Structure formats: C-alpha cells, structure tokens
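In: I would like the atomic coordinates for the input below:
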Amino acid sequence: MKVVVQVRLLPTPVQAAALETTLRACNEAATWASGVAFEKGVKRNFALREHTYGQIKARWGLGAQAAQHVIKKVCDAYATLKANLKAGNLGRPGSQRYRRATQKPVAFRPESAQPYDDRMLSWQIDQRRISIWTTAGRVKDVVSTAAPEQLAALALYRKGESDLLCRDGMWFLLATCEVPEAEPDTDPVDFLVIDLGIVNIATTSDGEIMAGRELSRIRVRERKLRTKLRKKNTPSAKRRLKKRRRNEARRARDINHKIVKHVVAEAERTGRGIALEDLTGIRERVRLRKPQRATHSSWSFAQLGQFIAYKARRAGVPVVYVDPAYTSRTCAECGHIDRANRVSQAWFACRSCGFVDHADRNGSRNIRAKAWDLWRRGAQSTAPAPPPKPRSGAERKRSVTASDARCASPSL
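Out: So this is what the prediction gives:
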C-alpha cells in the first residue's frame, strides 16, 4: 500500500531563496499553462505540451523535467476538477458554485506543491541530506530531518515522485513509499467495536471510552478566539489568525491518530477484527439547532474511519461496516427496541428488562452483534484500499495517508 512520508527540510537562507524562486516560477508557469489549456480546450498531457512546453522553458527558465511536470500538474488539476464535477462535489450544473468552477481556468498558489522525480532530486538518507534541482542550479547538502521510522521507510520502500512544498515558511518533501501490508492468517476470533461519537470520540466494546472533552474545549476556545480576532481586524490580529489557522485541525488529527493506533494494535494483539458504524451521509440526514451546528460540522468521524481503514489494512486486521440504525435504542441484553431506552446522552436503561449501562457501551455491543451476523453470512473486510498514488502535488498534499507521516510521527 502507498504511504506518503513527510520529511522536513532545513535549508540555509540562500538555499531557501533558491527553493522559493523555483516554486514560484513553477506555479506561475502552471497558472499560465492552465489558461492556455482553458482557452484552447486542450487538457491532455501530450496535446498541451505542444502549446506550452517551449515557452515554459524559455520564459521561466525551467529545465526539461520541470517543464514536463508543470504541464502534467495542470492536466491532473483539470482531471480532478472533472471528477469532482461528475461526482457532484461542486454542486449541481447551473449552480453558482458549479459556474465558478467551470467558467475560469484553474489557478495555482505561489507556494503550491511541485513534483520532483529522481532526475531532479537525490536522497542521502543515511547522511540526512538531499540534492535538489532549482532554477539557480543544483542545490546540494540541504539538511533534512525525520523520525527514524520514517527514514527506514524511505530507505526500504520509497518509490516514485516526491513533492516539494512550502507551508507557513517551513519546507517539506512528501515522498511516496510502497509499504507491504500484512495478510490476515485466519478469520477473526471476535470483533472489537468502535462506537464513534462527539462527546466520546470512540467507545470500544471492551468498555474503554476515549472522551472528547479536551478536544471539545479546544474547539470552543479556538472558535471564540477566531471570532474575537476577526472583529478586531488589526494587522496583529490578522497575523495571529494566520499563525493559528491550522492548530485545531492538527490537534484533532493527532488525537485521532493516537486513538486509531491504540485500537488497531489491540485488535491485532487479540486476533480480532474491527467493526464500525457506516455514518455516510449523516450530516445531510440530521437537522440541528444553530448552537449545535458548529460542533456537529467539526466532528471528524470520517477522518477517524479513514485512519482505521488504512492502519488496519497495513496490520492485516479486517474491518466491517454495519448499519447504525437503532443501535442506540436497542437493549444489548434482551434486544428490546424503544426510543425511551436512551434516558440521556450518557445512559441507557431498558424499559423491558431493566438493564442499565453506559449508552455508548451498550451501542458498541449492538454493533458487535451486527458485525458477527454480517461476517457469518460471508461479508468480507470492507476496509477501503488507500487512494491510488496522486499524480499532482496538490492532490498528494491532500492525501489522507500524508497526515500519518508527520515529522515525529510514531506510526511508521
């Protein structure tokens, strides 16, 4: 399976200036080529190359490989746009959002990621150095840093292109690694159920509860601070907003990684599979009051499920998704279904047999029973395969697996 390892670069001021100039030149050329592709209706690689290749090399001073990667990045961006339009991710045809996406060419930010192949980039992994092509010539001995697990993965499994990326003044290389996945030897002896929620991020059928109070407090505090800074609207407030813009997402992602790593390790150790609720479309099905909407919208259940899917696939742990209908209203002891069984957010009390338990723990037992029923009927692991290797830097930047490859990540 493909895993993207993120490596931090520590260039000197001279090296950083060369990298910044190169990245800006590549993205300016990509924006120009995108305009040509949009105007002429040519969005395939070889056809667009005939119209843009020579001018990209002459006007921006890019080498042959860099010019070809710029053209391919433009074509990949239009392919992604077409796929999003077809899937309805940008609204219905004729809607304002749909028109905005289709009536102008794709533009690239000056700091957008740029692909590099092995002709333009060489690694000295044992020395923690790289040599990279720039518009000012080859820049050698750029210091890189990563966790030992990441360096081992790079040495053993690195394959394909890497993306150069600048984010908040920091330089990174995103390298693709083909990591072998484990094959399950036998059927699972049982299922470890993960009941996902907002108040409690995850509750297992073993009775373990991962509370979300800390994350909820962080989100409320960040939301109030952002509102206050926007109202102030001074230069210092804008700088602070920019500095804090990804704090909440990073903390949520870190907490999700820790939870998933613990859960998958426990399932692998005990020879069990993992059962999850299929919460697809829950945001569209649920109607909420205004004070609840921000909390519900920031619920990262999809990210947690994606992390479980690919980590379980690497560990050879089967994953089964079940229908969540009535799991919170059904008694795990007698099977009685009643809306009144859920006496509060935290507690479950059966109106038929009198069984009392934590609501999330009772729900996880019901999910476990459904998972066993599905498995006995021949259901296979439904853990989705990780997405194919993205061909553009921007797509790989958004790849889910990239979030597991942070600098100091213990996951690899």
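
In: alpha carbons only for contacts and neighbour counts from here, please
Out: Will do.

In: how close does residue 363 sit to residue 247?
Out: Look at residue 363 and residue 247: by CA to CA, to the nearest Å, they are 32 Å apart.

In: also residue 149?
Out: The separation that residue 149 has from residue 247, given CA to CA, amounts to 25 Å.

In: which one of the two has more residues nearby?
Out: Set side by side, residue 149 and residue 247 show more neighbours around residue 149, with 16 against 13, by other CA atoms under 10 Å.

In: leaving out sequence neighbours, find the closest residue to residue 346.
Out: residue 359 (5.3 Å; CA to CA, 6 or more residues apart in numbering).

In: please provide the structure for the following sequence as well, for comparison with the first:
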Amino acid sequence: MKIAVQVRLYPDAAQEATLRATLDLCNEAANLASAEAFGRRTFAKQALQRLTYGRLKDMGLSAQPAIHVARKVAGAYATLKANIRAGNLGKPGSKRRRKAEGKPIGFRRDAAQPFDDRCLSWQIADRTVSIWAVGGRLSRVRFGCSKQQHAALAAHRKGESDLVYRDGKWFLYATCDIPDVEVKDPDGFLGVDLGIANIATTNDGTRHSGKRLNRVRHRNQRLRAKLQRIGTKSAKRLLKARRRKETRFAADTNHRIAKQIVTEAERTGRGIALENLTGIRDRVRLRRPQRVTLHTWAFHQLGQFIAYKATRAGVALVHVDPACTSQGCCACGHIAKANRPNQATFRCTSCGFAEHADVNAARNIAARGAADWVAVSLPNAA
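Out: Below you'll find the model as predicted:
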C-alpha cells in the first residue's frame, strides 16, 4: 500500500527565496498549460504534454518539471471530470457546475508541485534533500521528521514527492510503498457504528464520545461568526491563524480512535465491520441545529483512517449496508421505528431486549460483517 509521509523543510533565507520563485514559476506555467488545455479541449496527459512542452521550457522549466506541470494540469481536469460525473458539482445547468465547466482550472501561487527522483534526491541519513529549482539545483536543504517517519522514508520511500508551502512553512510529502500485509482470517468481527453523539461505538460496548469534538466545533463556529461580523484587519488575521486548528484537532481525534479500534481488533483476532456511509449527507434529513454538526463531521476521514490502519495491520475490513442497523433488534431481528424511542435508547417492541442504541447498531453491523465475509470468502475457498 502507498502512504504519504510529511516532512518539514528548514531552508535558509536564500534557499527559501529560491523555493518561492520555483513554486511561483511552476504554477504560472500550470495556469498557461491549463488555458491551452481548456482552449484546445485537450486534457489527456500525453497530448497536453506535446501541446505545451515547448512553451513550458521557454518559460524556464527544465525537461522533467515541464512534464510534471503538464501532468499536474491533466490530473486536475481528470479530477474535475470525475466530480462532474459523480454529481458533486450539481446537476447539468446548475450555477456551480456551469462555473466549473465554463473557465480553465486555476492554480494558486502556492499550489503543490510534484517532483520525481530526477528532480529531487533524498539524503535520508543526513536529513537533507537536493531539489531542482529556478537558477540551479538547491543542495542540502534540511528537513525534520519523527523517528517513525525517518524509518519509513529509509525503508520504503519510492516515487514522487510533492513540494508544499502552507502557512509560511515548507513541506515535502513523500510517497512510501509499504509492503502489503497478508490479511488474517478473522475470528468474528468488531462492529463499529459511526455517529454524531458518539463518534464511534463498538459492539463490545466501547463508546468514543463526540461531545468534546462537537463542543470545540461549536465554539469555533461562534468565534468565526463573531470575527466575520467584526471584519477588521485584526479579526481577519485571527481568522487566518485559526483556520486549520479545528481540522488538526479533528484529525488527531480520529487518528486516536482509529488506532484504538484497529488495535483491539488485532488483539482479539477479529476483523472490522463498518457501515457504507457513502451519500449520507444526501440521504439524511436533520433539524437545522444538527445540520452543521453533520456537515462538519469527519466521519469519512475516520473511516479512511480505520481502513488504512487495518490494512497495515493485516486486519480484515468489510463495509456493510447501513439500512435499519439502528432500528433492528440484534437479539430477534425485529425492525421498527418504535424500537428507538430516543437517541440513546433501544428497546425492542417485540422481544423486550434493551441496550444502548449505538451498541445495538454496532452488533447488527458486526453480524452483517460476518455474513458478508462468508459470502465473499467461501467462493474463493471453493
């Protein structure tokens, strides 16, 4: 499996100025290539490269950076096409979709730029890199990372690295190709119910409360609204400084929860069963106060974290149909809305079974995970 390892660059003043000029030039070239692609309706990688290569070279790019700029532009249009096909930009004729389709894709001055091993070399033991730049190659640019990241780079780094400038800091995102771990045959499944009141609940009864995360989000929402109303230069500076704090907090919380879930599944020899929540924002109808919570809740991120950590640990993972998991009784299978009198309570109107609603849902998910695993694995065994 492929993972991205983020390392922090520590260029001196001269190196930073050169990196800034390099990123500016690459994205200026990307905007030129994007305009050519849009005007000629040429979006394939090879065709766009042939169309723009000479002009990109004339701008001052070397051969490999010019190729990567063309590929970056082609990839951006491929992503746009996929989003349109998936309906993420609205229906045909909608204002948002017309806006996306009616002009070339633009690239910010500090948009990330990929480099391959011909443009960027790593001296991992010395914690330095050498990178192509405007006016000549930059050597011995220092980078910093944790021991775990350093070990991953030394053992598994392979492929492209992205140069990123964010909030006044320089980063490299290095691709590491981790060998696949053989998935162990699971002895049952750990069902995980993802929710808002409780971010994640397992069928063992472990509940990871979302109260603290939601409290932080509501506080940040009120603070953003207050600063936006004020609108002064100082308020805008505070808004800019705080814009990533909530994202980092949510990602850290999700990493911790995912690690605990995968560790428990690995310890007990079980697989993990998750709900397939694709399209939940379109399916679910909530009261106005709950909508902000739903639409800012990083449930997809948590699912991704659980998935990749499970893959690295060799833990089986299945996604199950979420239909009626919260209304069905895990004891007798009876499904009714009346089984769920409130958010936290489940009481079966047929057999009288009572349990926390999220734990009951997690048990249903675990049972479906086991059934789906058998359905998939038996044909292979035969």
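
In: how close does the residue nearest to residue 346 of the first structure sit to residue 350 of the first structure?
Out: From residue 359 of the first structure to residue 350 of the first structure the distance is 11 Å (CA to CA).

In: and residue 190 of the second structure, what's its match in the first structure?
Out: Aligned counterpart of residue 190 of the second structure in the first structure: residue 192 (TM-score structural alignment).

In: its match contacts residue 273, correct?
Out: Yes. Residue 192 of the first structure is in contact with residue 273 according to CA atoms under 8 Å; the separation is 6.0 Å.

In: give the contact list for the residue nearest to residue 151 of the first structure when sequence neighbours are not counted.
Out: Nearest residue to residue 151 of the first structure, sequence neighbours excluded (CA to CA, 6+ apart): residue 125, at 6.7 Å. Counting by CA atoms under 8 Å, 6 or more residues apart in numbering, residue 125 of the first structure makes contact with 151, 154-155.

In: do the same with residue 347 of the first structure
Out: Residue 347 of the first structure makes contact with 356-360, according to CA under 8 Å, 6+ apart.

In: taking those one by one, which sit in strands?
Out: Here DSSP state E is the test, and the contacts of residue 347 of the first structure give 356-358 as lying in strands.

In: closest one to residue 300 of the first structure out of these, please.
Out: Ranked by distance to residue 300 of the first structure (CA to CA), these are led by residue 358 at 22.3 Å.

In: counterpart of the closest one over in the second structure?
Out: Using TM-score structural alignment, the partner of residue 358 of the first structure in the second structure is residue 356.

In: now residue 288 of the first structure
Out: For residue 288 of the first structure, the aligned residue in the second structure is residue 286 (criterion: TM-score structural alignment).

In: ok, longest helix in the first structure?
Out: helix 13-40 (DSSP state H).

In: next SSE downstream of it?
Out: helix 45-60 (DSSP states H and E).

In: got the buried residues for the next helix or strand after that following helix?
Out: Following helix 45-60 of the first structure in sequence order, the next helix or strand is helix 64-87 (DSSP H and E). Within helix 64-87 of the first structure, the residues that count as buried by 16 or more other CA atoms under 10 Å are 66-78, 81, 85.

In: do stretch 92-102 of the first structure as well
Out: Across stretch 92-102 of the first structure, burial judged by 16+ other CA under 10 Å covers residue 98.

In: stretch 294-305 of the second structure now?
Out: In terms of neighbour count (16+ other CA under 10 Å), stretch 294-305 of the second structure has its buried residues at 294, 297-299, 302-303, 305.

In: mind listing which of the residues you listed are in helices?
Out: Those of these mapping onto helices are 294, 299, 302-303, 305, per DSSP H.

In: would you mind giving the residues you listed as JSON lines with distance to residue 202 of the second structure added?
Out: As requested, those are exported to JSON lines (distance: CA to CA, whole Å):
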{"residue": "294", "distance to residue 202 of the second structure": "20"}
{"residue": "299", "distance to residue 202 of the second structure": "15"}
{"residue": "302", "distance to residue 202 of the second structure": "14"}
{"residue": "303", "distance to residue 202 of the second structure": "14"}
{"residue": "305", "distance to residue 202 of the second structure": "16"}
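
In: closest to residue 221 of the second structure among those?
Out: When those are ranked by distance to residue 221 of the second structure (CA to CA), residue 294 comes first, at 13.6 Å.

In: how much space separates the match of residue 288 of the first structure from residue 357 of the second structure?
Out: Taken as CA to CA, the span from residue 286 of the second structure to residue 357 of the second structure is 18 Å.

In: cool, and residue 18 of the second structure?
Out: 57 Å.

In: and what of residue 218 of the second structure?
Out: 25 Å.

In: quick one: which of the two has more around it?
Out: Higher neighbour count among residue 218 of the second structure and residue 357: residue 357, with 24 against 14, using other CA under 10 Å.

In: in three-state terms, label the match of residue 288 of the first structure for me.
Out: What DSSP: H, G, I helix; E, B strand; the rest coil gives for residue 286 of the second structure is coil.

In: for it, give me its contacts.
Out: By CA under 8 Å, 6+ apart, residue 286 of the second structure lies in contact with nothing.

In: what are the buried residues along stretch 328-341 of the second structure?
Out: Buried residues in stretch 328-341 of the second structure (16+ other CA under 10 Å): 328-330, 335, 339-340.
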